[in-house]
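Engineer: Return atomic coordinates for the entry below.
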Amino acid sequence: MAETGNLGVSAHMRPALPGYRDLVDFGVGYFPTHDGMRPGPLARMLEERGQSAVYFAEHTHIPASRESPYPGGESLPTKYWHCYDLFVALTAAAEATSSLRIGSGVCLVIERDPIVTAKEVASIDHLSGGRFEFGVGAGWNREEMRHHGTDPKQRMAVLRERVEAMQAIWTEEEASYAGRFVTFDRILSYPKPAQRPYPPVLVGGDGPTVLDRVLTFGDAWFPNYSGDAIFGRVAELRNRAERPVEVQMISTPADPAVLERMHEAGVKRANHWLPSGSRSTVERALEQWEAAIADFNGE
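Structural biologist: As a prediction, the model looks like this:
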């Protein structure tokens, strides 16, 4: 696991906003679409306005014939199939900033080659000076998974093996991994990540077995905020963990009362989804998020 007392988690979650309260800092999630605000200008604006992090979503495509229900309930927004490539967008954000944490929210590891993805993660962490956070997940679209050769029934086992294989590549001079879904023997791959032993792995999802995955190969839990019930699971994670495990949340509403509950629960970072749109559209939503933060801070 990444060392949470070093560059793994705590060292890079520093107060940036005026009136910052202990234990909570703030970031945003964003679908980096080709018809919305570009990743570089967005990241620069977030850094200038005091946000701590930005996380980009990932989908390579959406199958035109789809049976998997959208978790949001309503019609699937077009942003899901209009995203830039995740690591291209992250590179643009990294080049435009100097202190903003940049991350995947989340990277669909079960749809990726682990050797190539390990190279991409290490490269962007190296180029950004150690500012990358690796949010990982399996996703929800079963047809999309199948297009990438993953059986949805095996997706969690595939996720674990691919993350563990990448961790081996990042930490070993001659890396090997032997699993059911991933196997390679004695490979050389540089650069290694700037953060040692590797960027923090934030495990997304809120299913019944997600805490097992967090404790097996993660450094932090990265669920969607889904109401007060989520805080009971935060307590469960803390009770089960035998090492420091951070909690971040995505889908945080612009509500100071929710931020207060996160503060009480020891959530490390609250992240709010911004709309994919023009600069003015993004700024209006960001202002609402900033107002909630200011209210939470008693400003």
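Engineer: Every contact and neighbour count from this point should use C-alpha atoms.
Structural biologist: Will do.
Engineer: So which residues of the stretch 151-299 of the chain form strands?
Structural biologist: Using DSSP state E, counting those that start in this stretch, the strands of the stretch 151-299 of the chain run over 175-178, 183-187, 201-204, 220-222, 246-249, 269-273.
Engineer: Check the offset of the fifth one from the chain's centre.
Structural biologist: The one in question is strand 246-249. 10 Å (CA atoms, centre = their mean, to the nearest Å).
Engineer: Could you list every helix and strand that that strand packs against?
Structural biologist: Helices and strands touching strand 246-249, by 3 or more CA pairs under 8 Å, 6 or more residues apart in numbering; DSSP states H and E, are strand 220-222, strand 269-273.
Engineer: Next, the second sequence, to be compared with the first:
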Amino acid sequence: MKLGLFGINMGALGQEPQRAVEVAKAAESAGWESVWTGEHFALPDPAIPGSPVSPDTPILEPFVALAHIAAQTTTLRLGTGVTVLPLYQPLALAKQVASLDRVSGGRVLFGVGAGYFEPEFAAFGIALDSRASRVDEMLEALPALWSDQATSIEFQGRTIPGLRAEPRPIRSSGPPLHIGGHGAAATRRAVTHGAGWYGWSMSPDKAAAAIARLQEAQTKYQRPNGLGTLEISITPPHRMPLDAELIARYAELGVTRLILLAPGESHEHQDELLAFVTAAPPTLLG
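Structural biologist: Reported below is the predicted structural model:
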């Protein structure tokens, strides 16, 4: 089982980025595989139903935060959890991801999703009901832009010809894509485009049901040979107690990676967070 830490760019770690570096370095030393960012550009104030976090929560731009961490770590993988694809333009995003992959030496785990929060889409002038087509087009455009030849891409009714974006990511196919989301479309995309699938706030029972849906989807949709075995990443519910028995339950289901939230309020208290990061691998993995 691989362990990832979620929220390396959020809250106190977003307000004081050097604290995030301290946590990331401690995680690397303790045996964590990865750290993961959250992503929200702005939130309604006052908060409305469905708001993911309080509007006063500091959230650093994910690629900037991960580049800062990359410069001061050596083996720690750097995950986006998740990049909301419909809010981006493919040329700029391809450049951001490739640049981070280069400066980190190929350590990016590129988590992507369709998004759900209508006020954020409205702020960008993007219709929420366009997100499915935008995601599907982005999943085709990004690998094309990372290829070693000039290419044309299709995006929102336009053909953009003769493009080449250098430098490319370390891997010829780009960083591993981890498709986030619980719906049928995310399941399909994970099978057809993903190195992995990422489920949020899932108990072992919910994870088992999601994995069954993914297995069924692999009988319906063709999976390219180059993608290999689909990795399964899960973030357990925030208040679920973490112990070795729970980790073993996820492992028995075939979960590859647990991306953990720090327990309680320790995410906001540096000493408590560092203690959790240091103790978690030996406590949870044995």
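Engineer: Can you give me the TM-score here?
Structural biologist: In this superposition the chains share a TM-score of 0.84, using TM-score structural alignment, normalised by the length of structure 2; 267 aligned residues with a CA RMSD of 2.3 Å.
Engineer: ok, back up a step: make CSV out of the helices and strands packed on strand 246-249 of structure 1 and add mean neighbour count.
Structural biologist: Listed next are those as CSV, based on neighbours: other CA atoms under 10 Å:
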stretch, mean neighbour count
strand 220-222, 27
strand 269-273, 24
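Engineer: wait, which of the ones you listed is closest to residue 238 of structure 1?
Structural biologist: Within these, the stretch nearest residue 238 of structure 1 is strand 220-222; the backing value is 10.8 Å (CA to CA).
Engineer: So which elements touch that closest one?
Structural biologist: Going by 3+ CA pairs under 8 Å, 6+ apart, strand 220-222 of structure 1 lies up against strand 201-204, helix 210-217, strand 246-249.
Engineer: So which bit of structure 2 is that strand matched to?
Structural biologist: Mapped onto structure 2 using TM-score structural alignment, strand 220-222 of structure 1 spans residues 196-198.
Engineer: ok, average deviation of that stretch from structure 1?
Structural biologist: Overlaying structure 1 shows stretch 196-198 of structure 2 at a mean distance of 0.6 Å from the equivalent residues (mean CA distance after the TM-score superposition for structure 1).
Engineer: how far is that stretch from where the chain is centred?
Structural biologist: Offset of stretch 196-198 of structure 2 from its chain centre (CA atoms, centre = their mean): 9 Å.
Engineer: what's residue 194 of structure 1 in contact with, if anything?
Structural biologist: Contact analysis of residue 194 of structure 1 by CA atoms under 8 Å, 6 or more residues apart in numbering lists 122, 125-126, 129-130.
Engineer: could I get the helices and strands packed on strand 246-249 of structure 1 as a markdown table with distance to residue 136 of structure 1?
Structural biologist: Compiled in a markdown table, these are given as follows (distance: least, CA to CA, whole Å):
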| stretch | distance to residue 136 of structure 1 |
| --- | --- |
| strand 220-222 | 9 |
| strand 269-273 | 16 |
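Engineer: before we move on, the earlier item: and of the strands of the stretch 151-299 of structure 1, who's closest to residue 111 of structure 1?
Structural biologist: Residue 111 of structure 1 lies closest, by CA to CA, to one member of those: strand 201-204, at 15.1 Å.
Engineer: Name the residues that touch that closest one?
Structural biologist: With CA under 8 Å, 6+ apart as the contact definition, strand 201-204 of structure 1 has outside contacts at 1-2, 105-106, 133-137, 210, 213-214, 217-224.
Engineer: Before I go, just wanted to say thanks for your time.
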